[in-house]
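J.: pasting the structure only:
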């Protein structure tokens, strides 16, 4: 069946006759439609690694009782968030690259952007709390179990789960009231708020200001607090008496630092490109968006499996491998 282009008069007509359920067009990779099935191969690999890797982390933490500690509860929540972020983009990506299905009704687009942005804010919050956990463990080790209790982890987890979705509700719901004129073309294989809002033919000042404020007081604030925590950790580590102790203390937070850089650098780059790089080539937008949404869920399980001794030991035990065999690889 031929792919319907957004500039096709029939597509424009079908879009304009629907006010309450407008149809949007996801371009995927413009100009590469002929080889999109081949392009889907690396995407399929990333999805496979992300979904199986995060499920593996969830199972390992679930079945190993010695990992039922605050730090691994937070890692469990991070894996759950990464899994949700991967699944959020999966339906439309498969629809475009494999079935050539590019149209998406606004209701489905609304749900997808809500899930993507909610899981993104959740991941930011989880990374902040994980860094705070490492800060207490390194800077105040004698008070760690008094400060980081199971009850507090549960309360913080509930805040993490609710903070993003509750804050996003106003701008996501308000999108429904906006009229959308002409061809409604989105430059990715999924729906993002910062793209949809540009297609509204009305005043969107509130959404733009609210979205910017939300990013500043969630993601940016989380990043600043993480940077401050990391600065205090470095100060404490520098004061340790021996180099071996400094190295061991620093190694406990290297995996967290990798996860933070992997998530925040592409996310902030994407936000800056959408707001200030309107004349940037489309390839830049595509690269930043795909890096931000696909790389952290894929690489986080690998990073924590390699860098965390307890996770490595649990994997060895689960797979029935001898320690000697692992060390020889």
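T.: Happy to help now that I have it. The structure displayed is predicted, hence computed values, not measured ones.
J.: When you work out contacts or count neighbours from here on, use the C-alpha atoms and nothing else.
T.: Noted.
J.: how about the longest helix along the chain: buried residues?
T.: Residue-count comparison of every helix in the chain, with assignments taken from DSSP state H, identifies helix 106-139 as the longest. Neighbour counts over helix 106-139 (16 or more other Cα atoms under 10 Å) mark 106, 109-110, 112-139 as buried.
J.: Enumerate every residue touching residue 252.
T.: Taking Cα atoms under 8 Å, 6 or more residues apart in numbering, we find residue 252 in contact with 134, 308.
J.: One more to weigh against that first structure:
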């Protein structure tokens, strides 16, 4: 038996009645309705507290990283340039999601324009891909710094770092462009309710009254090709790094270098594990509760932007010392 389209199954969720003539297909709806976290509507205000806290920490922490690196000439090097790229990416990524999510939680502002929805979808996917690419670049930087320390400054020059950053950004822009273009092609029903806090790709295209296998297949291709290659490159880099660490002559040097790598690995794991889990659950976890889907889909764009400046600020001595000097100078 053919499954009833989602847009027709959820008619009873609308706060107003609509005639049957309003459920006919058309290509571009004017707006979508974001439900927030289905099943937890009564707790939206309480859920907004940790969400807002994470966002505030992400904004403050990443701007602090950018400010410190800009003001401290000794930090003008490849590692800190990549860290600044990561901070900018985190700021764009979290800001693409949180303002609209909080407006749903606080003001029940659920409508979003169709074009704005596709734009949000594009920015989220684009900067998730960009962040993944930056982690690859940072793994390359750590590999060269630890395995080939004498050649680090000659290999990762400022022009090379700039080219790597541009390539990572262009990769995200180009690979994610088909997502909104394909989504705009599908015919949608007039009842366009998205059971989500933001315009997540699969949640949006599921509203189409059409065969969306092309969007699904392309999403899986990007997931396994782009993310798979990035994770493979990072794994190979860190396997070589660990091999080099264990060959260092003294225990103190090994522990110091290993501690630096651990902070990088914590950031990387905090990004990839929730993200891969959420994307796979969205496609294959049909028996998982919908509110769990939505909560997980909010974690991977919010938790890493909050954790990255904290981990790098605490674990990176030059940033920590510069911040302490800045704070002590203000107190005096």
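T.: Everything's here; your move. Note that the coordinates shown come from a computational prediction; the quantities given were computed from them, not determined experimentally.
J.: before we move on, back to that, what's the longest helix of the first structure aligned against in the second structure?
T.: Mapped onto the second structure using TM-score structural alignment, helix 106-139 of the first structure covers residues 114-147.
J.: mean deviation of the matching stretch from the first structure?
T.: With both structures laid over each other, stretch 114-147 of the second structure and its partner residues in the first structure are 0.6 Å apart on average (mean Cα distance after the TM-score superposition for the first structure).
J.: And for stretch 60-71 of the second structure?
T.: Following the fit onto the first structure, the mean deviation recorded for stretch 60-71 of the second structure is 0.9 Å by mean Cα distance after the TM-score superposition for the first structure.
J.: residues in the first structure aligned with that stretch?
T.: The aligned range for stretch 60-71 of the second structure in the first structure is 52-63, by TM-score structural alignment.
J.: which residues in the second structure form helices?
T.: Ranges of helices within the second structure are 6-9, 44-71, 78-107, 114-147, 152-155, 158-176, 178-185, 201-205, 213-222, 228-246, 251-284, 290-315, 317-331, based on DSSP H.
J.: gap between the nearest residue in space to residue 266 of the first structure that is not next to it in sequence and residue 120 of the first structure?
T.: Spatial nearest neighbour of residue 266 of the first structure, excluding adjacent residues (Cα to Cα, 6 or more residues apart in numbering): residue 292 at 4.9 Å. Counting by Cα to Cα, to the nearest Å, the gap between residue 292 of the first structure and residue 120 of the first structure amounts to 9 Å.
J.: residues in contact with the equivalent of residue 82 of the first structure over in the second structure?
T.: Using TM-score structural alignment as the criterion, the counterpart of residue 82 of the first structure in the second structure is residue 90. If a contact means Cα under 8 Å, 6+ apart, then residue 90 of the second structure has 58, 62, 127, 131, 304-305 as its contacts.
J.: try residue 7 of the second structure
T.: Applying Cα under 8 Å, 6+ apart, one finds that residue 7 of the second structure lies in contact with 189-193, 207-209.
J.: Show me which of the contacts of residue 90 of the second structure is closest to residue 24 of the second structure.
T.: Of all the contacts of residue 90 of the second structure, residue 127 has the smallest distance to residue 24 of the second structure: 34.9 Å, by Cα to Cα.
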